[in-house]
Structures are given as C-alpha cells and as structure tokens.
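Novice: coords below, sequence missing:
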C-alpha cells in the first residue's frame, strides 16, 4: 500500500476574505522606500504547524528542534506564489443550485466574461507582476511553463527570490537551521511577514513552493487501553480476494463497460514522477508497459496518456508506486479516456493541482489526487486562502475534484493524540473519498471477525440480512458466488497482539476521516441534516469528511502494475478508492454528454441530493471504525513509531452518513440515474415544492410550513413505537393513535434497491408482510399552514431543501427514531432536456401473490382531477382511461410478473411537466393513487399507495388495506434514462 501523499501531517485552515490581507501594523519595506503592511497569521508556524503543537510555541527553531540557525546567504532561492484578490466573489454563484451554476458558468465562458469577473483585475495583475519582477524572477505563464501558472485569470504570480529578494519583499530575513541532527537543512522565517503596501492591498494569499512536515507534539495526556485483536471487523480474511479494477467496478454496478464507450480526459496528480521509470532497469516505454498491463487485465483500450511538465519528473520508488496505482485503476475502468499525469514543479502538490486546473489545452473534466501538501496552515492565514482558492478555481473551470481522505485512520499518523486530517485536501469544492473493505462470502468465511455475521446470514436472521441488504447485498448469501459481495466494512487493518500493534499506527492501513473544524460545514452537508462534530466535542463542528467511500483494501485488493509499471501486484488504500471514484465520475460525464447535459463539474450538492431522494444510490456501511490516535509512550510498540500510547479518539460507521465512509460506497447505475434525473430537473424545470417554509426553510423549523398548491397529500407515519402523532392543517389539528412500524417495513432504500433486475427475488419476498405505520391522505388547499408532532413534540425536517422539489418532505421526531413523511401520490414528468413526446422507463417489482396491473394516466393538477372531475366522482374512471398512457408496445396497463419478480417497460409520448398518476387493479378490485377514489373502512377512504422517494411508490393490493406493507407492487417512473443512447436502461 502507498502513502496517499508525501509524508507530511496536517491540520486545517479557513479561507481569508477575498478582499485584502488583514494588516497588523507598518514597517519600512526595504528598497521600495514605502510603508510595508504586516500580514496577519503569516508566521512560519502558521504555514506549517497550526494545531499540531501547543499555541504557546511560536518560535520555529524551538518547534522543530533546529540547531545552527542563521540567515540564508548566497544564491539560495525560494519560490513563492502571490495570489491576488478576485475582481468579484464567486461564493453566491457556487452556492446556487447545480443547474443555475452550470448554466451561468457556460454563458460566462461563452461570452468571455468568466475570468474578467472572477479572475484578478488585469491592470492590478500587470502592476504587481512588474513590481515583483523588480524584486525577483517571475516564473511561469498561463500555460504553466516550468510547473508554474502565472496569469490574471489564476490571480497568481510566481516569483523566485534569493535571500536579499526575500527580505525585500517580506521585510524579514530568510533563515535556515539544521534539522534531525543535521540530516537536512530547513528554511524558515521568524515572526509575521510584511508586504509592500502597494502589493499587500491587492493580495489575498501566499504559497511557498517548499515541502515540509509540520512540527508535532503531544496535545493530550489522556490515554486508553486498546482491545486485543483486530481493531475493526471485516479486514482479517486469510483468503482475501484480488481483482482487476474493472472487475471491482462491476461489483459496484458501474453504469458503463469501459471498452465500449468513449470517455473524457481525466487528470491524475502525480507530483514529481509523471511517467518516469527506474533508469537502472532497462525495458520498454511507459506506454508499452501500460498497454501490457491492460492486455494482462483483459481490457481493450488505447492507454493514451500525456505528461504535463515532464521536465520536472524524476524517478522515486514511493512516488512511482502511487503513480502506477492511480494509472492502473483509471486505465482499466475507463480505458478510452485520455489520462493526464500532472507533475507540477515537482516540489509541492499545490503546483500539480494548479497546472491541472489551468490546463486549457487538454481541459481535464475530472481530477484525482491521492497526494496532499501536508502542512497545517492556520485559519485566516494567506497560505490557507491560497490553497482553498485553488479548488474554487476548479469549480469555476467546471472540473470535478476527488481527493483521498488518506490512509492513517483518525490520527492520520500524527502523534498529537488528537484526530487529524490533511485539511489542505478537505476543500468543500472537492469530493473527499474514504476507504472500505469488501468481503466476498469466501473471504468472510475465513475472517474470524465476521464469523457471527456469516452464521446469522446463512441461518436467515432477518436483522442481519436487513442491514446487509442496505449495505448493497443483492444475492441470497447461502451458496453465493465466490465473487459476490457479501459485506462491506470500514477499512481498518490494525491488529493488537499483546503489546504489539501490527500493522502499526505509523503505517497506511486504515481510512482517515473526521471533522475539519477550521472551516464551516458546507451548505450541502447542513442541508442533508448534518452537524459534523469532532471526536472531542470541545473542538467544535465543521466540514465532515469523507463525502463518499469505496474499496481500499482489507479483504479485497486491486491488481495493479508495480512501481516501475512492470508485473501485477495487489495494492490499494484510499489512494485506489479515489481514482476509482474519479473513473466513475468520468463515466457519469460520458452519460451526461450522451443525454445533452454539461459535465458534472463541481457537483458535491448533487451527490447529497441523490442520497436524500434516492438512497439506494449508495451502499450504507455500518460496521467498523477508524480509531488510531496516539502520543509517544510505552504502552504499545508500533513499527515505524516505536513506543506509543493510544488515546482512543476516532469515528465509527453507522446508519446513514458517518465520518468513516461518508454517504457510503456507490451503486454506480442507480447513482447515475439519480444524478441524471436531478441534473435535468435543475436545468430545465422550475419545480413546485410539495411544501415551503416562509420562515427558515434551511433550518427545518417545525413552524412556518404551508402547502404550495391545492393538492392531495399522503401523511405516512413510521413510528418506532405505538403512540400519538398529530397533524395541524390551518386552525384544525387531527390526532392519530399511530401504530409502530415493523422494523422490517420497507424503506425508500429497499424499494429502490429491489428495482434492479439482478436483485434476488428471495430477498424481496423475505421481507414481505411487514406492516408500515399509519397512512392518512387528504386534500390540502394552497397556502394552508401545516405542522406535525410526534408524541406531543414538534417534528422537524432538515432535508426539505433537498427533497421538497421531488415531491416529499420527512418530518422527524426529536430522538430521530420516528418520522412522518408528507408526499404527493403522483409524478411530475421531468423529461430529459425538457423534451416532449419522450419515453419514460417503468420498473416494477412484485411482492404480492395476487395478479396485479397498473395504469398510468395524466391528471390536470396535484389534486388528481381529470376533465374537471375529482377522484371518486362519477365518470372519473372513464375520464382517467381516456387520458391513459400507452407503453411502447401499445398497452395501457402494465402487469406484474409474479411473486418476487422484476419487470420493466417504457411509456410512450410523455411530455415535459406532465402530472402522472396511477390506478392499480388487483384480484378484480381497483385502487387509485388518491384515497378519495377508493373503498371506505370505518367511514374513511383507504389509502393504498406509499411514497418511497424519487418517483417510486409501493402499493397495498388487498381490499380494506390488507397487511399495510405497501410493497405488493413497487413502481418507479424514470423520465431521463431512456434519453440519448439509452445508456441507463
């Protein structure tokens, strides 16, 4: 396994304001003869070691234990980027919905205003560039010559400074000292930097092209005893599975078969290595070796690639191993993609990022990085601003960035005793990827930590199978195929035997993940209802990481080329999971292009919306942890670190989003369908949300909700225990003695998972007959205030901003165990590109024994009227039949295929914005999506339909409400997958 970065440990940073650097005083500025402005938070330790040493330590020489310290003299040079202010702040645009963002960026790019708006002022750029050229040597240009991008659009001017130039520009001498007993010489400076006032007023950030570890020391003395044995389940198989990347992609249901499709350009950050090979081992070219690997893997493809800044590459076995890993993963999954290897200056990851982002010749649509500059820059520092703004540039350039979470567990191989992240890579404009371990049944059977799970599953234990299905299980586990995924857990291979950790906390054997408390929680996470909180709550909340995850290693590994691109060996880490996700995004872009959509670009919000409205898009990993925090000590021995003591801080997997695996691992096809649906909806439709909150819609407040239209609404209670829930509509309040939902009542995730053609009918019928809670359906007038309570306490909705446009809002009790969903019983036809006369895919999964069929018909409004007739009125059935859709084979009804079976067809002639309702026929009885058209029990019309998320519903097929399981026929309408070349059908 490879380190996911140069060996640098890091904390994290907040971006500075985009106007000017804060000043703390003035001083003469050398040869300029002007007053210089002190730059706040610009000390050397602000650059390298925020949060990794006590705040009381301010002297770099003390922090690093440097000896023989003295000013630098002679011809030594250091290179710095001066990053200027943007002409305008793009935050509002980037916080807009994806559709608005993409349309605006495309228009600005087309009319040539994008970078005059969001780059530097051209006059200011030229002035500062001239001034810097008088102090040192300006490097690079807009093409990134030499690994340095200098341009008004990037707002960056790179300048090489000798010792005299450093003091002239920054008002302080450049220092040096001997580190690690003289093993190497370290450059630094004392105190804060200053800049000439004329430059400072235009400057937002600074970055030094100088790689360095942070200084570290123990920040806690609280230790814990670790349990003996494996520290996390699912990573200890004695018969681990080893597969080529494209075969692992198939396990995750990737939507495209790589060799059959042309995919776009994908950039890999390969600092300092590029395509360099070991010069002492003669052999064929890198291209030939790559093609040989693909041939061995059985993948037809060109293996086309290019190197940016190849003059800066040099062979290093560690970097080469990482390079070969990245190239092997993406080339095997998307072999028709052009792969770019970005070397940058060869000294920091920053320059490799920047040259990839600003490559306007190859224009990569996706960037994957398994490297991070490991410095821990301070919040509000110019270094933090410079680094963060790189990813803003990527977002404005329409590039999707995937960064790895790293492989050092919660401690990130940094001996402070606290949790750590490489926060330079934690930008909210990048997708952060965590790691899992995937066990086949064969691997699980030889993993002692999974013995109980294997036994329970094979004995048909419902609780075990229920959780495994949510984790992605699609096949009955008894006699499952040798390569069938059985269970996915957090990647954590640490094992304690006696007092010895092996592998140890100083090695890459567990996914990192946690909370970057130095930046705010991104809007897409708060909209998802998250408040990511550090393992030590006193450290606060912030940006949660990772966002998503995928196989890293453990009980399954990737078969990849060796460091010199020769041979095939098992490898992995989040370094593999990250290009794996980048390859998937490249497939998404190919699908989007086929459907007439723009590239995904910056699209983190779309993934969180997909998780909210189509949860089957992600496999939910619920077992394992990433605990690995430590300080120097004598309790345990750890290879590479020697004696350590454990502090026990970290994170565990759990249901839903967690700080080890994020939203989960992908179901590639289901995620592609969800992203496609969301993208078309945001670009081409102004959807009417089911509810709105005039007060604070993003807060999920219990008050202030109202109906947006005259509409029929479903109120679906899912209570953890029997109890009262109430609904307030206007001045009236209705109370219900709610029944507890069965623990195995179907969820949106299960309903959507069942609509896969290869989903086991045995798993479908296993969970038949488990009742939901209570369902009430009624008409609600536009503007009617609405509130819900569970057990007398107001229920709140924290995902309404993500789901309301898609026809439902979940109101959750204070303890999070009960909910009431408010949903529409019909679909809005958000056809691809807003097209009329389109085909819509219909997917059915039958879980009832009766013969059933469903008719789809067009209604005039959200209340379900047809030709002026409301559901239940005389003549409604005839009117509905007259507006029925036909399938592409000419049928006006679609039948289920039998108990447990899956079927699929397409409706023809669907127009953009059509409102589509359903009628079910079962056992000679007819049931409508609108309860007012159905039979009555105890004087109340019976609702037969239950909402299961994105255009997905479940029917109860028995008169009077039957067993209330609402899964006798699961129905889904998909309005975009049939567009283009039908890649998602």
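Specialist: Cool, the structure landed. These numbers were taken from a predicted model, which means no experiment stands behind them.

Novice: CA only for contacts and neighbour counts going forward, please
Specialist: Noted.

Novice: Which strands or helices does the lengthiest helix in the chain pack on?
Specialist: As assigned by DSSP state H, the longest helix anywhere in the chain is helix 574-594. If contacts are counted by 3 or more CA pairs under 8 Å, 6 or more residues apart in numbering; DSSP states H and E, helix 574-594 sits against strand 266-269, helix 317-333, strand 366-369, strand 400-404, strand 431-440, strand 548-551, helix 668-684.

Novice: how about the helices in the stretch 251-400 of the chain?
Specialist: Taking DSSP state H, counting those that start in this stretch as the test, the helices found in the stretch 251-400 of the chain are 286-297, 317-333, 349-357, 382-396.

Novice: Generate TSV for the ones you listed, with distance to residue 240 and mean neighbour count as supplementary columns.
Specialist: Shown next, in TSV, are the helices of the stretch 251-400 of the chain (distance: least, CA to CA, whole Å; neighbours: other CA atoms under 10 Å):
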stretch	distance to residue 240	mean neighbour count
helix 286-297	19	18
helix 317-333	19	26
helix 349-357	33	27
helix 382-396	37	24
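
Novice: Can I get the helices and strands packed on helix 574-594 in TSV including distance to residue 112?
Specialist: Compiled in TSV, those are given as follows (distance: least, CA to CA, whole Å):
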stretch	distance to residue 112
strand 266-269	25
helix 317-333	33
strand 366-369	23
strand 400-404	22
strand 431-440	28
strand 548-551	35
helix 668-684	22
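
Novice: after the helix or strand harbouring residue 488 comes which helix or strand?
Specialist: Per DSSP states H and E, residue 488 falls inside strand 485-490. Note on strand 485-490: by DSSP H and E, the next helix or strand toward the C-terminus is strand 495-497.

Novice: Just the buried residues of that next one, please?
Specialist: By neighbour count on 16 or more other CA atoms under 10 Å, the buried set for strand 495-497 is 495, 496.

Novice: From the contact counts, what lies against that strand?
Specialist: strand 229-230.

Novice: second one coming, line it up with the first:
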C-alpha cells in the first residue's frame, strides 16, 4: 500500500466541553465528500484579482465555462475513484464543476482509508456527534489533488443568527416592529418585485410550513412567491413546529425575501448542520444549473476559530467561485457581539468573514412615519445580543478595505490589518425587529439573520431592474461614497461605531436607491 501523509489543515482537536462516549459502530454507513484542486488555478487567480479590484470589464463566467475551465480535472477525479475502489468505498456522486466526489462506506472502511479513528462524543450544546482528533491522511498520489476531506466528523458547525423578542420586555419606549415591506420603504429600496430572479437560501435544519407562508404573504397583501425546497445530502424541509428552533430561522429568511421580491423564485437548500453539509449546500446553490440563483443568503455561521483550516479554505474557495459567476452572497455577521460567543477574546463569524461575501451586521432602528429617526449599533446587552463584527484572524486585508481603520470601544483607532467585518448593516434588534409568522403564531424576530435576506432581497430587486447580476458587490460599495446610512453611535463590545466604515455596522444600513445606482 502507498504511504499516507497528513492532509494540511485537517487537524481536529477535541471540542471544549465534549465528553468521549466510545467508539463508533464500525459497520455504520456514512458519507464523506472529497474536495479537489481547481484546474488552471493561476489563470483563475488572475481573473479573481481583476474581480476583486472591481474591474468593470470582467464579465461573470457562465456555470458551463466555470465547470469546463476551472472545475476539477477528470484525471484527478479518476485518482480519487481508484483510491475509493481500493478501500471498498462507493462513489455516490462526482461533480466536476463543484470539484467534489461524494463517497459512501462504513466507519471501518473510512477509518482505514484515511487512517483516522472515529469516536462518539457528547457535548452539552451540540448533543451527540461523531468526531475525530488529529489529521486526515491521504496517499502520495492524492496529496496535491485533495484540498479537503469533509464529513468524517459530523459535529454541528454553525448556529442560526436569529433572536426572538423576549416576551417579558415591557414596551417602555416607542419601539415597534416592522414588516419587511416597511423596512424596504424606510431603506428606500428601488421599486420592483424581483421577477426573473432566483434567491438561494441556505438552511442547516428545521423547515417551513407552506400554510404559514401563505397566510403571512396574504396578511401583507403580496402574492405568494414560488418557494422550492432543494435537498442536499439527504436533509430536507422538516419543520419541527418549534418557532424557537431552526424553523424560526428558515421561516424568517423566506418571509423577508418573499415579502420584498414576491416575483422571484426562492430556492431553499436544506443540508445537515456539519462543516461538510454547510459547504456542500453553498456549493450546490452556487453551481445549481436548474434554479440558477443570482443571490444567496446565509443566516448561519460559527466563530472563525472553530473551523479547521481545510474547511475554511474549501468553503472560501466555493465563495470565490460564486464571485466569479456573478452570484452575490450575503451572510449574517453573528448575534453575539465582538466575541461571537467564542470562549475568550474577539472572534468574527464565518462565513461572514470570507472576503467573497457581503457580511451583514446589525443596527437598532427607530422610525417615525416613512423616515428613520434614529439608528445605532444593535447591542441589547449580554442577554439580548449584539451585532457581530471585528477583524478576521484568517483572511488577508482585501484590496477594497485598504487604508481603513477600526475604532475601538476603549478609545482610539488602529489600522485595519486583515479582513474587517461586517461590510454593511440593517435593522437587527429583536426590540425593533421583523414581524413574522412561525408555527401559526405571529412573533417578532431580530438578529443579523434578518439582515442577510434583507440585503439579498435588495440585490434581487436591483438585478431584476438591470436585467443582469450585480455580482461581487464589495469593491463597488466601498468605492461609492455615501450609499449607506452611516451609523456613528454604539458599540458591539470591543469595537465602536465611527464615521465611515467600522467593525460594528460596516459602511452602514442601505439607502437602496443609492446602492442601486452604485451597482
């Protein structure tokens, strides 16, 4: 047998607070997917640097051209298939465009193939999961071919970023909630219903009840949009009936997008909550040649520090593909302030931290009639939640953020040295949140989860009006002065709001018409 070497970046540690229960059943059937290198990487990098510089002459690639020029090489796929056959593993799916091969086999077969030990763990918040420690090993002939091996462990990787308004909060001030349409109007969204567009929504659990959607849209007086459920890795639309669980997330996302762009198709990609499921869901949405979403909204994430570097790299590479295809990806920046709920220190949330997404932070908004009277950083205290933001530990400073500085709550500023999060913001406090209908009950929800679909709906309106995708919007938004309402008050923990970009609300909340003009 060929000698095997550790796959760089695949090392896993025991998650803090987990308890080892015992070995996994060796005969248990599992699926694992292998991500492969990109063909013509140097040429792709050259294209990306033009896109990142905001070069107006670069046209988005078609999904067909992407697959042909920058997908996986057939020879590389053949090597993985030979490796699988040697270890008795079955190839379930191969996808040259998405550069992935999905393998099926028993725990024992995978342990032998990748020289790992899979064990069962129990964690107080994550429940029971299959985990591993150390690195994944691959043979010499796959060493440069394989970028990531995902799914050997299935620990929950992300959490939804939504918060339901606490019922015990007295309405002491004139804090109101808003329908998505009222926010679209306060934020001066251009007219339109998004017809001809598809918005992709990523979900890692829960589901929606069509009856909820029907009565919600009827109550707003908007036609019901076409909502399609797409199953990824055997996950599907499975509502639990608990609005406090992931159903709240799924329904919130669909209701915000659908209210603002009822003419658009909404494709909801359901995947298991693991790094493998999350990455595969986004990859399937990006490469979807049936629904062809022009915008993708992601309201799930986890602290950058809990991802393995192979997962970060593989996920970031999928997001890079989205940028090259002209697909805008909006991601929630988190609901736990500058720490992102991680133990110790400041942390940004991923995938919002990827330089290829529009990271969406949170504000708290007060309005009178048709105008905004007051908007500050969303920070409802330790129990109430605050908008995520800060400086990435993993991603370099993008060209369009060069020269910016970050304002600190303790006073003073320091130059931004790496990717700063978020890029933009919008209403996120549950105290000034969104009126939605979940499980037959009307409830008010906030969280940066609401901001990602809000921005996704804005982009869908812009795309529909223009008849072309806005694509990777970050360079254009940072170049165009004054397209956002600058938020200058408040903090999210370690970082403070300031004039211009800051690590709480980014460039600010949208002035939709100005954003449309800039794009």
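Specialist: Okay, I see it. Nothing here was measured: the structure is a model prediction, and the numbers come from that model.

Novice: tm score of chain vs chain?
Specialist: Once superposed, the chains reach a TM-score of 0.87 (TM-score structural alignment, normalised by the length of the second structure), with 496 aligned residues with a CA RMSD of 3.0 Å.

Novice: Could you save the helices of the stretch 251-400 of the first structure as CSV and add columns showing distance to residue 823 of the first structure?
Specialist: Output for the helices of the stretch 251-400 of the first structure, formatted as CSV (distance: least, CA to CA, whole Å):
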stretch, distance to residue 823 of the first structure
helix 286-297, 48
helix 317-333, 39
helix 349-357, 42
helix 382-396, 34
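
Novice: wait, which of those helices is closest to residue 902 of the first structure?
Specialist: Taking CA to CA, helix 317-333 is the member of the helices of the stretch 251-400 of the first structure nearest to residue 902 of the first structure, at 28.6 Å.

Novice: which residues of the second structure does the strand holding residue 488 of the first structure align to?
Specialist: The alignment of strand 485-490 of the first structure onto the second structure (TM-score structural alignment) covers residues 372-377.

Novice: what does stretch 118-126 of the first structure give?
Specialist: By TM-score structural alignment, stretch 118-126 of the first structure lines up with residues 70-78 in the second structure.

Novice: and the residue most central in space within the second structure, what is it in contact with?
Specialist: Centroid-nearest residue in the second structure, with CA atoms, centre = their mean: residue 298, separated by 3.5 Å. By CA atoms under 8 Å, 6 or more residues apart in numbering, the contact list for residue 298 of the second structure reads 201, 202, 203, 329, 330, 331, 332, 449, 452, 453.

Novice: give me that answer again for 10 Å
Specialist: Residue 298 of the second structure is in contact with 160-161, 200-204, 253, 278, 282, 329-333, 351-352, 357, 359-360, 449-453, 456, counting by CA atoms under 10 Å, 6 or more residues apart in numbering.

Novice: ok, back up a step: following the longest helix of the first structure, which helix or strand comes up?
Specialist: Following helix 574-594 of the first structure toward the C-terminus (DSSP H and E): helix 604-613.

Novice: Return the distance of that next one from the chain's centre.
Specialist: Mean-position distance between helix 604-613 of the first structure and its chain equals 9 Å (CA atoms, centre = their mean, to the nearest Å).

Novice: which bit of the second structure covers the very next helix or strand once past that helix?
Specialist: For helix 604-613 of the first structure, the following helix or strand on the C-terminal side (DSSP H and E) is strand 618-619. Per the alignment by TM-score structural alignment, strand 618-619 of the first structure matches residues 484-485 in the second structure.

Novice: mean shift between the matching stretch and the first structure?
Specialist: By mean CA distance after the TM-score superposition for the first structure, the fitted stretch 484-485 of the second structure averages 0.8 Å away from its aligned residues in the first structure.

Novice: what's the matching residue for residue 198 of the second structure over in the first structure?
Specialist: So residue 198 of the second structure corresponds to residue 265, using TM-score structural alignment.

Novice: Count the neighbours of the equivalent of residue 425 of the first structure over in the second structure for me.
Specialist: Aligning on TM-score structural alignment places residue 425 of the first structure opposite residue 352 in the second structure. Residue 352 of the second structure has 34 neighbours, counted by other CA atoms under 10 Å.

Novice: cool, and the one 10 residues further on?
Specialist: Using other CA under 10 Å, residue 362 of the second structure is surrounded by 38 other residues.

Novice: roughly how far apart are it and residue 65 of the second structure?
Specialist: 37 Å (CA to CA, to the nearest Å).

Novice: ditto for residue 305 of the second structure
Specialist: 35 Å.

Novice: who has more neighbours, the two?
Specialist: residue 305 (18 against 13).

Novice: counterpart of that one in the first structure?
Specialist: In the first structure, residue 305 of the second structure lands on residue 376 (TM-score structural alignment).

Novice: Equivalent analysis for residue 418 of the second structure, please.
Specialist: Checking TM-score structural alignment: residue 418 of the second structure goes with residue 542.

Novice: Quick check: its match touching residue 535?
Specialist: No: taking CA atoms under 10 Å as the definition, residue 542 of the first structure is not a contact partner of residue 535, at 11.7 Å.

Novice: Can you pull the residues that touch both of those two?
Specialist: 514, 515.

Novice: got a list of what residue 390 of the second structure touches?
Specialist: Residue 390 of the second structure neighbours (CA under 10 Å, 6+ apart): 333, 337-340, 346-349, 353, 406-408, 416, 418-422, 492-496, 502-506.

Novice: Quick one: map it onto the first structure.
Specialist: By TM-score structural alignment, residue 390 of the second structure lines up with residue 514 in the first structure.

Novice: gap between that match and residue 537 of the first structure?
Specialist: 12 Å.

Novice: Please, where are all the strands along the stretch 101-250 of the second structure?
Specialist: Remark: strands assigned in the stretch 101-250 of the second structure by DSSP state E, counting those that start in this stretch are 119-123, 127-131, 137-139, 146-150, 159-160, 163-164, 198-203, 226-231.

Novice: Of all the ones you listed, which one is nearest residue 369 of the second structure?
Specialist: strand 163-164 (24.5 Å).

Novice: equivalent range in the first structure for the closest one?
Specialist: Taking TM-score structural alignment, strand 163-164 of the second structure hits no residues over in the first structure.
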